[in-house]
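Chemist: Sharing a model prediction with you, sequence too.
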Amino acid sequence: MTASQITTWSAEAGNASKCDRSRFRVVVDVGHTVQAPGALSARSVPEYDFNLRLGQQIHQRLIADGFTGTVLLVTEGEARPSLFKRVATANELPADLLLSIHHDSVPDWFLEDWEFEGTPSHFSDRFSGYSLFVSGNNPDYDASLLFAKLLGKQLKGRGLQYARQYREAFMGKYQHELVDADLGIYRYDPLIVLKEAKMPSVLLEAGSIINRDEELQMNSRKRRDLITASVKDAVRAFCDVGSGG
């Protein structure tokens, strides 16, 4: 899928909506759970809190934009069972697109010690940026990759940079194939939430919360607004393309 094709589709979407937004169902999956909250930020805030807040804002924005069937998927339970539970819920709806919201950290060997407000914590300022992940095992990989490209183009167009460390050998088991070096899209084939979904699915790592500066940015309304607008415009374009645009 070329950049010129994406640009053309985006322009067409801006001129006139070709899809029935009210019938196009997006599942906004809030990554992790209260019981398994994911990574801790540099200031010891659970990743789940960031995911929920951004997911809620994206959900509200899509509904306001006419995607009234959008579902905010919030699950409970321990990590692995909750993954299968959220995918099963999405598959039963059914849905046209699943976007899983996460915030990034680093492998333990990159962590450094510091104190925030008198409490010991950990940080790593080495890496920053968003990442997009797709699975080659998803039954609609091409459409998943297309949406990832549409979203990556929107994020890049708003001045955001992607995290480049996942392509490096020093990431060990966390190294992934970079399938789009311009937009920051990686393949993560065995990821349950992507491979088990019956609809196009993309995981967004919205930014690094273990990076002290980027954590503050991710905690700001300005950054959430940028990401939310990017998702909204990408969903618009994806919906139009799927409707014959």
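Modeler: Thanks, I have the structure now.

Chemist: only C-alpha atoms for contact and neighbour calcs from this point on.
Modeler: Will do.

Chemist: just checking, K85 is part of a strand?
Modeler: No. Applying DSSP: H, G, I helix; E, B strand; the rest coil, one finds K85 to be helix, outside a strand.

Chemist: State the distance from it to Q60.
Modeler: Distance of K85 to Q60, given as CA to CA, to the nearest Å: 23 Å.

Chemist: and D113, how many neighbours?
Modeler: The number of residues packed near D113 is 10, by other CA atoms under 10 Å.

Chemist: Does it touch P120 like I think?
Modeler: Yes. Proximity of D113 to P120 meets the contact threshold set by CA atoms under 8 Å, at 7.2 Å.

Chemist: So which residues of the chain form strands?
Modeler: Using DSSP state E, the strands of the chain run over residues 26-30, 71-73, 97-104, 112-116, 119-123, 131-134, 177-180, 185-187, 201-208.

Chemist: Can you lay out these as CSV showing distance to I6?
Modeler: CSV is the format used below for those (distance: least, CA to CA, whole Å):
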stretch, distance to I6
strand 26-30, 20
strand 71-73, 26
strand 97-104, 18
strand 112-116, 41
strand 119-123, 37
strand 131-134, 16
strand 177-180, 13
strand 185-187, 15
strand 201-208, 17
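
Chemist: quick one: which of these is nearest D140?
Modeler: Nearest of the strands of the chain to D140, taken as CA to CA: strand 201-208 at 8.2 Å.

Chemist: Included below, for side-by-side comparison, is a second structure:
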Amino acid sequence: MNRVSVFLMFFVLCSISFYSFGQNLEYKIKTIVIDAGHGGKDPGAVGKQCYEKDIVLSIALKTGKYIKDNFPNIKVVYTRTTDVFIPLQERPEIANKNKADLFLSIHANSLENNTRTYGTETFILGLHKSKDNLAVAMKENSVMLYEDDYTNKYEGFNPKDPASYIIFNLMHSLHIDNSTSMAQHTEHQFKERVGRRSRGVKAAELWVLRKASMPSVLIEVGFISNPTEERFLRSEKGQDYMASGIFRAFRSYKEEIERHSSRTLEAKEKPIILESSTKVYYCVQIKSSSKKISLNDKVFEGLENVVETHVNGVYKYSVGQSSNLKTIIDEKKQIKKIIPDCFIVAYHKGKPISIKEAKKIQKS
């Protein structure tokens, strides 16, 4: 794939993401796709007593059952439910075709000639910051080598060549906030509730995440090259614990983004006309101009309920008006995906004031 093609693909995906933000502020998670890594002729990591493909399939199925039992309205889709080989590119495509709201890819780790390293780690799509992260990416991406004509299928990508990983420079920011949130919840549950050693949230150039058009994470449940951890992951109890940890992380993630979505929609459904208000209101300023801009202008594409104010001869445009500063802070995190240089401002009696002054007025 040449650079022009990469750029065009990035532009289209970003456009889809921005459109979704403007059209789908309030949503409930309806579909989750759970991907058990490897399978069939691809064993994945090989331990002394087990294969990665078997451990992660069991954990994936248990995770899905926890979700179905607790959230019967959520559709759970598996990339595989038996010991079969699924090409790498088909896994995220299953999520895309099912319009999934979240994609979880479950794996187990291994280090050659190292039996001491242990612990969990959860990856999001991004640029590797260490050789260890690159090594994980190369290991997981090398699944494509089991496929015929993989060079053409994967657009000339060579999982063993570090130079191939430059294409991820243009892709790592999509869905980054929600993916990071799910990853953080996962590692928190593994550490605090399951009692495992957490190696943290990391970023790597993982093809299976790159092709997913929704928040997605790759979970490494432990190192089967470590005999103690291998025994735990092989056991029914260990697999139950890991699955329940992933489920609880999903539950926390679901509650977080749905709660935020409801707050955001409420703020946008009830815009405040700042000029006529006697209360203190906060908002996210997205644009200012000496000339009036139509609210239907392309510059506001993907945004809803844009409010115009005219202060000292300058037209200012903002979104997300609320008297609750916390709501606006959350709002800004979302708006920054579209307008990176947006910032929070406060108004009182139609005039802009400092955040400090606004807080003082609200306390009085």
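Modeler: Received the coordinates, thanks. If you're wondering where the values come from, they're calculated on a predicted model, not measured in any experiment.

Chemist: what's the TM-score for these two chains?
Modeler: In this superposition the chains share a TM-score of 0.71, using TM-score structural alignment, normalised by the length of the first structure; 186 aligned residues with a CA RMSD of 2.0 Å.

Chemist: hmm, back to that, can you say which of the strands of the first structure is nearest to L40 of the first structure?
Modeler: Ranking the strands of the first structure by proximity to L40 of the first structure (CA to CA) places strand 119-123 first, at 8.5 Å.

Chemist: From the rest of the structure, what touches that closest one?
Modeler: Applying CA atoms under 8 Å, 6 or more residues apart in numbering, the external contacts of strand 119-123 of the first structure come out as 41-44, 111-115, 210-212.

Chemist: change it to 7 Å
Modeler: Strand 119-123 of the first structure is contacted from outside by 42-44, 111-115, 210-212, using CA atoms under 7 Å, 6 or more residues apart in numbering.

Chemist: Over to stretch 353-364 of the second structure?
Modeler: Contacts for stretch 353-364 of the second structure (CA under 7 Å, 6+ apart): 280, 345-347.

Chemist: and the helix or strand where S15 of the second structure lies, which stretch of the first structure?
Modeler: Using DSSP states H and E, S15 of the second structure maps to helix 3-23. Alignment of helix 3-23 of the second structure against the first structure: no match, by TM-score structural alignment.

Chemist: List the buried residues for that helix?
Modeler: Residues 14, 17-18, 21 are the ones in helix 3-23 of the second structure that count as buried (16 or more other CA atoms under 10 Å).

Chemist: What number of residues are in the vicinity of F133 of the first structure?
Modeler: F133 of the first structure has 25 nearby residues by other CA under 10 Å.

Chemist: Just give me the residue right at the centre of the first structure.
Modeler: L204 (1.6 Å; CA atoms, centre = their mean).

Chemist: which residues touch the aligned partner of that residue in the second structure?
Modeler: Counting by TM-score structural alignment, L204 of the first structure lines up with I219 in the second structure. Residues counted as contacts of I219 of the second structure (CA under 7 Å, 6+ apart) are 105-107, 121-123.

Chemist: can you tell me which two in these are farthest apart?
Modeler: Taking CA to CA as the measure, those span a maximum distance of 12.3 Å, between S105 and E121.

Chemist: and the gap between T119 of the first structure and R43 of the first structure?
Modeler: In terms of CA to CA, T119 of the first structure sits 9 Å off from R43 of the first structure.

Chemist: just R224 of the first structure next, same as before
Modeler: If you go by CA to CA, the gap between R224 of the first structure and R43 of the first structure works out to 18 Å.

Chemist: Relative to the second structure, which residues correspond to the helix ranked longest in the first structure?
Modeler: Across the first structure, the longest stretch assigned as helix under DSSP state H is helix 221-242. With TM-score structural alignment applied, helix 221-242 of the first structure matches the range 236-257 in the second structure.

Chemist: returning to that earlier point: would you tell me which one of the buried residues of helix 3-23 of the second structure comes nearest to I59 of the second structure?
Modeler: Ranked by distance to I59 of the second structure (CA to CA), the buried residues of helix 3-23 of the second structure are led by S17 at 30.8 Å.

Chemist: All set, thanks.
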